[in-house]
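Chemist: Let me see the structure of the following:
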Amino acid sequence: MNIGFIGLGVMGRPMAEHLIDAGHQLNLSRVKDVSGYLVTKGGKAIDSAKVVAETSDIIILMLPDTPDVDAVLFGENGVASGLSAGKLVIDMSSISPVATKHFAARIEALDCDYLDAPVSGGEVGARAASLTIMVGGMERAFERAKPLFEKMGKNITLVGGVGDGQTTKVANQIIVGLTIEAVSEALLFSKRAGADPAKVRQALMGGFAASRILEVLGERMVKETFDPGFRMRLHRKDMTLAVDAARALDIALPNTAATQQLMNAAVASGDGDRDHSALIKTLERLCGGAR
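Modeler: All right, here's what the predicted structure looks like:
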């Protein structure tokens, strides 16, 4: 397929690379030095999102936040200005479910299809092509995109209509965020009580508390290796989406809100570009620092 790919960050680069390796022609926007190797592999650097849309049958976005998607789709020389009937826009960013529905309506008014398809699995999953992909949109569009999704992920689910993919991703981030906070508390408690947190984690991995968070991020907490797989500021953004959506739905998500506030504190303390497992450092600071 002739594919446009916009958003060549930590996640987007390996995702685009998998599509190139599968034999697809990729028209790439925002190529920088760190993503230049994709052009060497056969991708084509394009000057604007408009031209990407004009020269591609399917346009994939992998961007940081809701305003970024809005600007790329509908800003000056944006994707929408280059679309023609029958094209498909796939937003794989993690953004607001409410905004997603508005974006989809504007794209569909141009006689094009729209899918929201956020992912989970972090940089490791992106590199291994093992991402979980949560899709919202029409089934015909999903079937058209599925061969591409299969080159980037393993667990691929059409959840429902447009926006349902983003709702599922927010739910995922609630679970991940609260579990990171719980593991942080457990390991901090163990350390302050005089136990070896590495051995506590090892013991817990054999019980009902076992989880991927305890396995992967718990190890980072023990070793204090916080190079980002997923940056704290991006997870904070997702938790803010959850809190904002809860207010719009008139529901209480008290622990989600509390964890969002801890992530606010982490970003304010300079940990925004560290891995989200660095939340344990915020809890340590609340307890008077490491001992």
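
Chemist: can we go C-alpha only for contacts and neighbour counts from here?
Modeler: Fine.

Chemist: Val79 versus Ala16, what's the distance?
Modeler: Counting by CA to CA, to the nearest Å, the separation of Ala16 from Val79 is 18 Å.

Chemist: scratch that, Ile20 is what I was asking about
Modeler: From Ile20 to Val79 the distance is 21 Å (CA to CA).

Chemist: who's more crowded, the two?
Modeler: Ranked by neighbour count (other CA atoms under 10 Å), Ile20 and Val79 place Val79 first, with 27 against 19.

Chemist: just checking, that one touches Val72?
Modeler: Yes - the pair Val79 / Val72 is scored as a contact, 6.3 Å apart, by CA atoms under 8 Å.

Chemist: any chance you could map the helices in the stretch 51-200 of the chain?
Modeler: Using DSSP state H, counting those that start in this stretch, the helices of the stretch 51-200 of the chain run over residues 66-74, 97-108, 122-128, 139-152, 164-192, 197-204.

Chemist: Show me the strands in the stretch 151-291 of the chain, by range?
Modeler: 153-160 (DSSP state E, counting those that start in this stretch).

Chemist: who's sitting farthest from the centroid in the chain?
Modeler: For the chain, the residue at maximal distance from the C-alpha centroid (CA atoms, centre = their mean) is Gly194, at 36.7 Å.

Chemist: For Leu187, see how far away it is.
Modeler: 11 Å.

Chemist: repeat for Ser81
Modeler: 51 Å.

Chemist: Just list the residues touching the residue nearest to Gln25 when sequence neighbours are not counted, thanks.
Modeler: Nearest residue to Gln25, sequence neighbours excluded (CA to CA, 6 or more residues apart in numbering): Asn2, at 5.0 Å. Asn2 makes contact with His24, Gln25, Leu26, Asn27, Thr55, Ser56, Asp57, Ile58 under the criterion CA atoms under 8 Å, 6 or more residues apart in numbering.

Chemist: To compare against the first, here's the next sequence to fold:
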Amino acid sequence: MRIGFIGLGVMGRPMAQHLIVAGHQLYLYRVKPRSAHLVESGATACTSASEVARSAEVIILMLPDTPDVEHVLFGEDGVLEGVEPGKLIIDMSSISPLATKDFAARLDARGCEYLDAPVSGGEVGAKAASLTIMVGGKPEVFGRAKPLFEKMGKNITLIGGVGDGQVAKVANQIVVALNIQAVSEALRFAARAGADPAVVRQALMGGFAASRVLEVHGERMISESFEPGFRIRLHHKDLSLALDSAQLLELMLPNTAMVHQLMNGALSKGLGDKDHSALIEAL
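Modeler: Below is the predicted model of the structure:
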């Protein structure tokens, strides 16, 4: 297929590479030196989002935040200026569920299909093509896109209608954030109490406290290896989405709010561009 891909960051680069390897023709926007290897692998660099939309049958977005998605879709030389009826836009960013519904409606008026398909798994999952992909949209449109998702992920679920993928991603980020906080506090406690946190982690991995966060991020915390797989700044944004949505729903999320405050502290300490496992440094 002819696929447009906009958003070639830590996650987007390996995701796009998997699609190239699978034999698809990719059209890219905002190619920087770190993503130049994708062009060398056969992708085409475009000068605008509208050029990507004109060239591709399917346009995939992997961008940091809601305003970035809105600008790429509807700004000057944006996707909307290049799309034709029947084209499919897949937003794999993590953004506001409410804004997602609005974006989908505006593109539907142009005769285009829309899926929100945020992911979980971080840089490791993106490189291994093992991402969890949570999708919102029509079942028949999901079926059209699923072969592409299968080149980037393993656990692929149609959650419900447009916006429901983003709801699932926000829920995922709540669980991950609280788990990171729990592991951070446990390892800090072990170290302050005089035990070797590496040995404590190893022991916990054999019991009911075992988790993917304890396995991967616990090791990062012990070795203090905080190169970003997923930045604190972006996780902070996702928790802001959770709390903003909770306010509209008149819902209490007290522990989410507490971790959000801890991330505020991490940002104030200049940790925003470190991996979210560096939350332990805020403690």
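
Chemist: Ok, which of the helices of the stretch 51-200 of the first structure comes nearest Leu283 of the first structure?
Modeler: Leu283 of the first structure lies closest, by CA to CA, to one member of these: helix 164-192, at 7.4 Å.

Chemist: post-alignment, that closest one versus the second structure, mean distance?
Modeler: Once fitted to the second structure, helix 164-192 of the first structure is off its aligned match by 0.4 Å on average (mean CA distance after the TM-score superposition for the first structure).

Chemist: Kindly name the residues of the second structure that line up with that helix.
Modeler: Mapped onto the second structure using TM-score structural alignment, helix 164-192 of the first structure spans residues 164-192.

Chemist: buried ones in that stretch?
Modeler: Residues 164-170, 173-174, 176-184, 186-188, 190 are the ones in stretch 164-192 of the second structure that count as buried (16 or more other CA atoms under 10 Å).

Chemist: With stretch 196-213 of the first structure instead?
Modeler: Neighbour-count burial for stretch 196-213 of the first structure, counted by 16+ other CA under 10 Å, picks out Pro197, Ala198, Arg201, Gln202, Ser211, Ile213.

Chemist: residues in contact with the nearest residue to Glu281 of the second structure once chain neighbours are set aside?
Modeler: Excluding the flanking residues, the one nearest Glu281 of the second structure by CA to CA, 6+ apart is Ala266, at 7.6 Å. Ala266 of the second structure sits next to Ile232, Gly272, Leu279, Glu281, Ala282 when contact means CA under 8 Å, 6+ apart.

Chemist: ok, 7 Å please
Modeler: Gly272, Leu279, Ala282 (CA atoms under 7 Å, 6 or more residues apart in numbering).

Chemist: which of the residues you listed has the most neighbours?
Modeler: Within the contacts of Ala266 of the second structure, Leu279 tops the neighbour count with 26 neighbours, counted by other CA under 10 Å.

Chemist: ok, that residue to Gly229 of the second structure distance?
Modeler: Distance of Leu279 of the second structure to Gly229 of the second structure, computed by CA to CA: 13 Å.

Chemist: Same check on Ile60 of the second structure?
Modeler: Note on Ile60 of the second structure: its distance to Gly229 of the second structure, by CA to CA, is 20 Å.

Chemist: which of the two has more neighbours?
Modeler: Neighbour count, other CA under 10 Å: between Ile60 of the second structure and Gly229, Ile60 has more, with 25 against 19.

Chemist: Identify the contacts common to Val79 and Val72 of the first structure.
Modeler: Common contacts of Val79 of the first structure and Val72 (CA under 7 Å, 6+ apart): Ala49.

Chemist: Could you find the closest non-adjacent residue to Glu219 of the second structure?
Modeler: Counting by CA to CA, 6+ apart, Glu219 of the second structure lies nearest to Ala198, which is 7.7 Å off, once chain neighbours are set aside.

Chemist: Touching, the one you found and Ile222? I think so.
Modeler: Yes - using CA atoms under 7 Å, Ala198 of the second structure is in contact with Ile222, at 6.4 Å.

Chemist: Can you tell me how far Phe208 of the first structure is from Leu214 of the first structure?
Modeler: Phe208 of the first structure sits 11 Å away from Leu214 of the first structure, going by CA to CA.

Chemist: I'd assumed Thr132 was in contact with Ser120 of the second structure.
Modeler: Yes - at 5.1 Å, Ser120 of the second structure counts as touching Thr132 under the criterion of CA under 7 Å.

Chemist: tally of neighbours for Gly136 of the first structure?
Modeler: When neighbours are defined as other CA under 10 Å, Gly136 of the first structure has 30 of them.

Chemist: And the one 3 residues further on, by the same measure?
Modeler: Applying other CA under 10 Å, we find 14 residues neighbouring Glu139 of the first structure.

Chemist: got it, and Asp33 of the first structure?
Modeler: 7.

Chemist: Next: the one 4 residues further on.
Modeler: Residues near Tyr37 of the first structure, counting by other CA under 10 Å, number 14.

Chemist: before we move on, what about Arg34 of the second structure?
Modeler: The number of residues packed near Arg34 of the second structure is 11, by other CA under 10 Å.

Chemist: what about it, distance to Lys146 of the second structure?
Modeler: According to CA to CA, Arg34 of the second structure and Lys146 of the second structure sit 28 Å apart.
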